[in-house]
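*Asks:* no sequence on this one, just coordinates:
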């Protein structure tokens, strides 16, 4: 595959270790009122979690950046409502303690299966969000027996790896999950090469699904079959054979003249090529 572009950019970025960033701080991580790594509620229940810490706090939750709209803000509370108007979220300051003077409560009403996921509390003004140091989280399953799968349709990119994870997420933690292929083959977790994780999905050998048009996860609840959304299987290349910039010779231009450079990449079929550019006048 060949891609042509009209400039050439190389981007050099210096990244500091997150651990180094927080070494200069003396702190203990925030703590939650829910101490379990997994917490289960039923759909339509109200979820209430309290977080306390040494510094100002902030919450993130599933879909907090996608389907919620801030409808009001006061000095000690923030209100959100989902786009469908059913689910409401409230962040509210609460009374701290001597050792943890900051406190923030997250209250979620009208819970749905899609509210399943990680609920994280972190120090608001510290950029490095490191679990167990500047942040703490718990995974909440919002159990809905009519909606056991919560993923949206998506494309599953297959690279030259031995294993691939099919991210079919569930609202019920203790389901028996199988993987259905377009070829009508059913794959069962065996605890060895095929592994099921109720927070991440199913890990399978790539060779088992690479020739299938799509895959779906399946489960059985009270003799009723449920299927996840489709995962379309797409074989993606990742080999870069050559890259050339033309013209290759040094050039001299007058002020006001246009400079045109061509960057050409030869890569494996179906490879995704992301061109980035660097030049003296770049801000």
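*Replies:* Now that the structure is in, tell me what you want to look at. Predicted model only: the values in this text are computed from it and were never measured.

*Asks:* drop to CA atoms for contacts and neighbour counts, all remaining ones
*Replies:* Fine.

*Asks:* what's the nearest residue to residue 207 if we skip its chain neighbours?
*Replies:* Setting aside the residues directly before and after it, residue 207 is nearest to residue 162 in space (C-alpha to C-alpha, 6 or more residues apart in numbering), at 7.5 Å.

*Asks:* got a list of what that neighbour touches?
*Replies:* Going by C-alpha atoms under 8 Å, 6 or more residues apart in numbering, residue 162 touches 205, 206, 207.

*Asks:* can we see that at 10 Å?
*Replies:* If a contact means C-alpha atoms under 10 Å, 6 or more residues apart in numbering, then residue 162 has 204, 205, 206, 207 as its contacts.

*Asks:* Of those residues, grab the buried ones for PyMOL.
*Replies:* In PyMOL, selecting the buried portion of those, with burial taken from 16 or more other C-alpha atoms under 10 Å, looks like this:
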select buried, resi 204+206
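
*Asks:* one more structure, for comparison:
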């Protein structure tokens, strides 16, 4: 049992030889601050929530470059004011609204020569939420946005909120239901929106985000998700002739085969010596599901048939296989004697 304090033995203090520990290096102060007033500044963290108004940022450095949300780069003429001074640069945003929500960053160089060609670059950044009581989502121009839901590729539904305190859920329009967000298949980032990490055909259709804050509810742009069974890589065809040495007048064939995920469209194109003689291509194509190493795969192929071989049919036969990721090529040589 645990002894009460009165019963515990007092251990004699032992003198220890002091060991000099390396002092931890202090983190470099951020070069980016928020201007609160004349001579008053606030350190900015990973994110910052501001009411609509005229926020002002300051970045320390002799040579400073700024990056702001794309919306401001395109539409911020007259409202976005940047002024450079000898030791810092100032960014002012006039009449800010929820649409100005996004990441603001600056790069500064500590110059080591007069021309400032040598020096160390430093960066400061923060994500600013411009809270807007009338807009819980960063407004967009589109009522509907079409997004390709590709297998094997995460996809972002960019319903960005203007207030990090808003509760956001994902919903299907038809049939009306909430889409479960488990953090694995689908996750939410308050700075970006919902990311679908494992796209599947059942998620196709019209989806939207719903934000709730202090009794107010708003829906985002509606996202029309179109599922595409997208290949993980470009085709890697294999090619094989029924025989590599043919007698004049004999028939032969050349087969081109591609293994891929099921239901992946593959287009085949042939280049063959007989084209120069005007020989038309006689081709048959197929696609079957096969099981290899416990996994279902698609085996797609194309066979080129050559009847009554002539001397002009000798040479290199090339198969090009194309899917949505790219094109692969394979060649073989046939001799006619």
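*Replies:* Received it, and whenever you're ready, just let me know what you need. Here the structure is a predicted model, which means the values were calculated and not measured.

*Asks:* still on that earlier bit, from the contacts of residue 162 of structure 1, which land in helices?
*Replies:* In this view, the contacts of residue 162 of structure 1 that belong to helices under DSSP state H are 206, 207.

*Asks:* CSV please, covering the contacts of residue 162 of structure 1 and showing distance to residue 68 of structure 1.
*Replies:* Formatted as CSV, the entries for those read as follows, by distance: C-alpha to C-alpha, whole Å:
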residue, distance to residue 68 of structure 1
204, 34
205, 37
206, 36
207, 40
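
*Asks:* List just the nearest of the contacts of residue 162 of structure 1 to residue 23 of structure 1.
*Replies:* The closest of these to residue 23 of structure 1 turns out to be residue 204 (C-alpha to C-alpha; 38.5 Å).

*Asks:* from memory that closest one sits against residue 197, does it?
*Replies:* No: Residue 204 of structure 1 is beyond contact range of residue 197, at 11.4 Å (criterion: C-alpha atoms under 10 Å).

*Asks:* Which neighbours do those two have in common?
*Replies:* Among the neighbours of residue 204 of structure 1, those also in contact with residue 197 (C-alpha under 10 Å, 6+ apart) are 165, 189.

*Asks:* Excluding chain neighbours, what is closest to residue 140 of structure 1?
*Replies:* residue 39 (4.7 Å).

*Asks:* Check the spacing between the closest residue in space to residue 82 of structure 1 that isn't next to it in sequence and residue 80 of structure 1 real quick.
*Replies:* Sequence neighbours aside, residue 68 is the residue nearest to residue 82 of structure 1 in space, at 4.3 Å (criterion: C-alpha to C-alpha, 6+ apart). If you measure residue 68 of structure 1 against residue 80 of structure 1 using C-alpha to C-alpha, to the nearest Å, the figure is 6 Å.

*Asks:* Might you quantify the distance of the lengthiest helix in structure 1 from its chain's geometric centre?
*Replies:* Among the segments of structure 1 that qualify as a helix by DSSP H, the longest is helix 18-23. Its chain's C-alpha centre and that of helix 18-23 of structure 1 lie 23 Å apart, by C-alpha atoms, centre = their mean, to the nearest Å.

*Asks:* Which positions in it come out as buried?
*Replies:* The neighbour-count check on helix 18-23 of structure 1 (16+ other C-alpha under 10 Å) flags residue 22 as buried.

*Asks:* which residue ranges form the strands in the stretch 151-300 of structure 2?
*Replies:* Using DSSP state E, counting those that start in this stretch, the strands of the stretch 151-300 of structure 2 run over residues 155-157, 167-172, 177-179, 186-189, 193-196, 205-213, 216-219, 222-228, 238-241, 245-246, 252-260, 267-271, 282-292, 295-306.

*Asks:* The second one vs structure 1, average offset?
*Replies:* So that's strand 167-172 of structure 2. Superposing on structure 1 places strand 167-172 of structure 2 at an average distance of 0.8 Å from its equivalents, by mean C-alpha distance after the TM-score superposition for structure 1.

*Asks:* for that strand, packing partners?
*Replies:* Identification of packing neighbours for strand 167-172 of structure 2 by 3 or more C-alpha pairs under 10 Å, 6 or more residues apart in numbering; DSSP states H and E yields strand 177-179, strand 186-189, strand 193-196, strand 205-213, strand 216-219, strand 222-228.

*Asks:* please redo it, this time with the cut-off set to 7 Å
*Replies:* Contacts defined by 3 or more C-alpha pairs under 7 Å, 6 or more residues apart in numbering; DSSP states H and E place strand 167-172 of structure 2 against strand 177-179, strand 205-213.

*Asks:* Out of the ones you listed, which is the most enclosed?
*Replies:* Across these, averaging neighbours per residue (mean count of other C-alpha atoms under 10 Å) puts strand 205-213 on top, at a mean of 20.

*Asks:* against structure 1, where does that strand fall?
*Replies:* Structural correspondence for strand 205-213 of structure 2: residues 213-221 of structure 1, per TM-score structural alignment.

*Asks:* which one of the strands of the stretch 151-300 of structure 2 lies closest to residue 69 of structure 2?
*Replies:* Distances from residue 69 of structure 2 to each of these were compared by C-alpha to C-alpha, and the smallest falls on strand 193-196, at 15.5 Å.

*Asks:* For the closest one, name the packing helices and strands.
*Replies:* Contact analysis of strand 193-196 of structure 2 by 3+ C-alpha pairs under 7 Å, 6+ apart lists strand 155-157, strand 186-189 as its packing neighbours.
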